[in-house]
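Peer 1: Quick one: sequence and predicted model below, then my questions.
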Amino acid sequence: MQLYNTLSAKEREALIEAAGKERLTISFYKYAHIGNTSIFRNHLFIHWNALDVLGRIYVAKEGINAQLSVPAENFEALKHHLDSISFLENVRLNIAIEQHNKSFLKLKVKVRKKIVADGLNDSTFDVTDKGIHVGAEEFNELIEDPDTVLVDMRNHYESEIGHFKNAITPDVDTFRDSLDIIEKDLEAHKEDKKLVMYCTGGIRCEKASAYYKHKGFKQVYQLEGGIIDYARQVEKRGLENKFLGKNFVFDHRRGERITDVVISNCHQCGNPCDTHVNCANEACHLLFIQCETCAAKMNDCCSDHCKEIHALPYEEQKRLRKGKGASNKIFKKGRSPVLKFKK
């Protein structure tokens, strides 16, 4: 029985183009107690592979975190399958604001220790004792309240291209880095301020809200459905959109525009830009912001060195990479010293 991908990304891309069918990019998460994660993982792969679902799905004993792409014609079948799983019945599905048929090119369902790497010992607090979920209208009211502290629970490269006005945007590389920093910075306001959090789709805030309540914060709120659902709500209900810029997403799109304002700049020339790319040198693959002018000038690379490597014959590039580990720059998104105008 097939429980893994048999096609390469390029082969899948060709099939998607040949099919010419609209696909939907969707994300969802759910904290739940899963007994046998391997059996559940295999169950999902078998059913979703048959529906031509592609994406990145993490399964752990604490629940599921899924970002995926499905043919629009199979959406109802996918929804029916989710509803057949008790803890996923009527789960909120965040449908992307901007669609792209090639947002994912493989189906990867992986068993992990956590569905989001948070570095927390969940046995020390009740992860179900969450903060108050609020929709777009109440969120807009809360963040205008002088007694509110608004915190972006995402990483620096996410908030750099887009965030809510007046939000605290921790300069961190990972979610786990932000938890203790935020608690320390807001130590004096655990009782007198409303702590309002937001993230991409809500999953990081779900865990963080329970953690901060455990740490003594008395008034904890989170944006229901994250930035993705907020954008849909404000458009549907004619509310003021208080988000500035783009929402970073973890698929081949790398971002979806929420408002027209550009709040970041090209890391190479400093001109206004909010387009994330990966360095074309596969031995580097650094994530950074690059404008079209610099992309043409640098051949889609982050530095002159990478440009020289990328210009070599592919077999020579492979030879140079052989036996070498991945560059640390891959994981220091936008932090490389070769970037003159990095945040």
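Peer 2: Arrived safely.

Peer 1: Every contact and neighbour count from this point should use C-alpha atoms.
Peer 2: Will do.

Peer 1: Would you state the helices of the stretch 51-200 of the chain in chain order?
Peer 2: 75-83, 136-142, 156-159, 175-185 (DSSP state H, counting those that start in this stretch).

Peer 1: Please tell me how far S38 sits from E62.
Peer 2: From S38 across to E62, the span is 13 Å (Cα to Cα, to the nearest Å).

Peer 1: quick one: which of those two has more around it?
Peer 2: Neighbour count, other Cα atoms under 10 Å: between S38 and E62, E62 has more, with 20 against 17.

Peer 1: V116 is nearest to which of the helices of the stretch 51-200 of the chain?
Peer 2: Among the helices of the stretch 51-200 of the chain, the nearest to V116 by Cα to Cα is helix 175-185 (8.4 Å).

Peer 1: The closest one - contacts with which helices or strands?
Peer 2: Other helices and strands packing on helix 175-185, by 3 or more Cα pairs under 8 Å, 6 or more residues apart in numbering; DSSP states H and E, are helix 203-214.

Peer 1: contacts for the helix it packs on?
Peer 2: Applying Cα atoms under 8 Å, 6 or more residues apart in numbering, the external contacts of helix 203-214 come out as 29, 65, 116, 125-131, 153, 175, 179, 183, 197-199, 219-223.

Peer 1: One more: stretch 142-151?
Peer 2: Applying Cα under 8 Å, 6+ apart, the external contacts of stretch 142-151 come out as 166-169, 192-198.

Peer 1: and the residues you listed, which two are the farthest apart?
Peer 2: Maximum pairwise distance among those (Cα to Cα): 20.8 Å, between T169 and D192.

Peer 1: and the comparison structure, right after this:
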Amino acid sequence: MQLYNKLSAKEREVLIEEAGEDRLTLSFYAYAKIGNPQLFRNHLFLAWDEMDVLGRIYVAQEGINAQLSVPAKRFQEFKDFLDNIYFLKDVRLNIAIEQDAKSFLKLKVKVRKKIVSDGLNDASFDVTNKGIHVDAATFNQLLDNPDTVCVDMRNHYESEIGHFKGAVTPDVDTFRDSLPIIEKDLEDFKEEKNLVMYCTGGIRCEKASAYYKHKGFKNVYQLEGGIIEYARQVEQQKLENKFIGKNFVFDHRRSERISDEVIAHCHQCGKPCDTHVNCANEACHLLFIQCEECAMEMNNCCSEECMKINDLPYEKQKKLRKGKGNSNKIFKKGRSEVLKYKP
């Protein structure tokens, strides 16, 4: 019984190219009590591996958080499978605005303590007492209300390339960092203002809204389906688009364009640019914003040191990486000292 990947990302990429079939990139989440996450994880892997589903899925006792790529011709089969799981029946599926058959190249289903690292003690408050879910039209009306404070629940490298007009964008590296900062900054508005939150697909707001209600905020709202669903409803209903720039996504595409505005800058030269890349030196793999001109000049690297390493024979590069791991805590997603125009 195969419970783990046997193909590398490169091998899978070749198979996808040879198949030449359309795939759908989508995401979903659900909070539910899962008694045996490991058993549930194995069940998902076996079924989805057979369906040629690829993606990154986290399972915990509190629920599931999934970003996936599904063969378009097997979407209904995939949907039927979800509907046969009681807490996933008719779950919202956020289908990507921009599709790419290579958005994911492996199927990874991992058991975690939590489906989102929030640092919260869930036993200390009612996680089911959530904020009011609103659609795109209502969200726009709330944004127009002077008594509204709109807060981006994402990290700095996400909001840097795109966010809602007038939103508070905390300068944080992780979701768990943002929770106490927002509470402190908005302490004086707990009763009189509308606290309106948004994130990529809704999952971070789901927990945050309950947390802020527990902390005394009276009027708490969250954008249902996040930026992904907002963009879809804006297009379908011909609403005003109040989101500027790109929506950062956690797959090989890295982003989806929601509006034509470019609000970020190349971290190396400062020119307007909102294209995230990873440093070509695999020992670094730093996520940063790089324009085409700098990519050419720097050979897709973040620094001259990384260029030198990247020019070494592959075996020498492997020796340098031996025993060392990349860490977001070290590289801070674009805050590296090697970048001249860092956020």
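Peer 2: Here it is on my side, so go on. Bear in mind the structure is a predicted one, so any value in this text is a computation, not a measurement.

Peer 1: and the contacts of helix 203-214 of the first structure, which are buried?
Peer 2: For the contacts of helix 203-214 of the first structure, a neighbour count by 16 or more other Cα atoms under 10 Å gives the buried set as 29, 65, 116, 127, 130-131, 153, 175, 179, 183, 197-199, 219-223.

Peer 1: Out of those residues, which sit inside strands?
Peer 2: Among those, the ones falling in strands (DSSP state E) are 29, 65, 197-198, 219-223.

Peer 1: and which of these is nearest V338 of the first structure?
Peer 2: For these, the residue nearest V338 of the first structure by Cα to Cα is Y198; the value is 31.4 Å.

Peer 1: measure stretch 225-244 of the first structure end to end?
Peer 2: End-to-end span of stretch 225-244 of the first structure (Cα to Cα): 17 Å.

Peer 1: Quick check: buried residues in it?
Peer 2: 225-234, 241-244.

Peer 1: cool, and stretch 332-343 of the first structure?
Peer 2: Per 16+ other Cα under 10 Å, stretch 332-343 of the first structure contains these buried residues: 332-336, 339, 341-342.

Peer 1: What of stretch 17-33 of the first structure?
Peer 2: The neighbour-count check on stretch 17-33 of the first structure (16+ other Cα under 10 Å) flags 23-31 as buried.

Peer 1: How about stretch 288-305 of the first structure?
Peer 2: Residues of stretch 288-305 of the first structure classed as buried by neighbour count (16+ other Cα under 10 Å): 288-291, 294-295, 298-303.

Peer 1: and C199 of the second structure, how far is that from N155 of the second structure?
Peer 2: Per Cα to Cα, C199 of the second structure is found 9 Å from N155 of the second structure.

Peer 1: Just confirm N49 of the first structure is within a helix.
Peer 2: Yes: counting by DSSP: H, G, I helix; E, B strand; the rest coil, N49 of the first structure is part of a helix.

Peer 1: What's the local residue count around it?
Peer 2: Residue neighbour count, defined by other Cα under 10 Å, stands at 18 for N49 of the first structure.

Peer 1: gap between it and K106 of the first structure?
Peer 2: Counting by Cα to Cα, the gap from N49 of the first structure to K106 of the first structure is 10 Å.

Peer 1: How about R176 of the first structure?
Peer 2: Here the distance between R176 of the first structure and K106 of the first structure works out to 27 Å (Cα to Cα).

Peer 1: now swap in Y230 of the first structure and tell me
Peer 2: Distance of Y230 of the first structure to K106 of the first structure, given as Cα to Cα: 28 Å.

Peer 1: before we move on, what about L142 of the first structure?
Peer 2: Taking Cα to Cα, one finds L142 of the first structure at 40 Å from K106 of the first structure.

Peer 1: Among the two, which residue is more densely surrounded?
Peer 2: Relative neighbour count places K106 above the other of L142 of the first structure and K106, with 24 against 19, counting by other Cα under 10 Å.

Peer 1: Mind giving me the packing neighbours of the helix or strand hosting E315 of the first structure?
Peer 2: Using DSSP states H and E, E315 of the first structure sits in helix 314-321. Counting contacts by 3+ Cα pairs under 8 Å, 6+ apart, helix 314-321 of the first structure is packed against no other helix or strand.

Peer 1: Check which residues of that helix are buried.
Peer 2: Q317.

Peer 1: with the second structure superposed, average distance for that helix?
Peer 2: Superposing on the second structure and averaging over aligned pairs (mean Cα distance after the TM-score superposition for the first structure), helix 314-321 of the first structure comes out at 1.2 Å.

Peer 1: Which stretch of the second structure lines up against the helix or strand harbouring A18 of the first structure?
Peer 2: A18 of the first structure is part of helix 9-19 when elements are defined by DSSP H and E. The alignment of helix 9-19 of the first structure onto the second structure (TM-score structural alignment) spans residues 9-19.

Peer 1: Narrow the contacts of stretch 142-151 of the first structure to those that are buried.
Peer 2: 167-169, 193-198.

Peer 1: For A72 of the first structure, state which of those is nearest.
Peer 2: Among these, Y198 lies closest to A72 of the first structure (Cα to Cα), at 28.4 Å.
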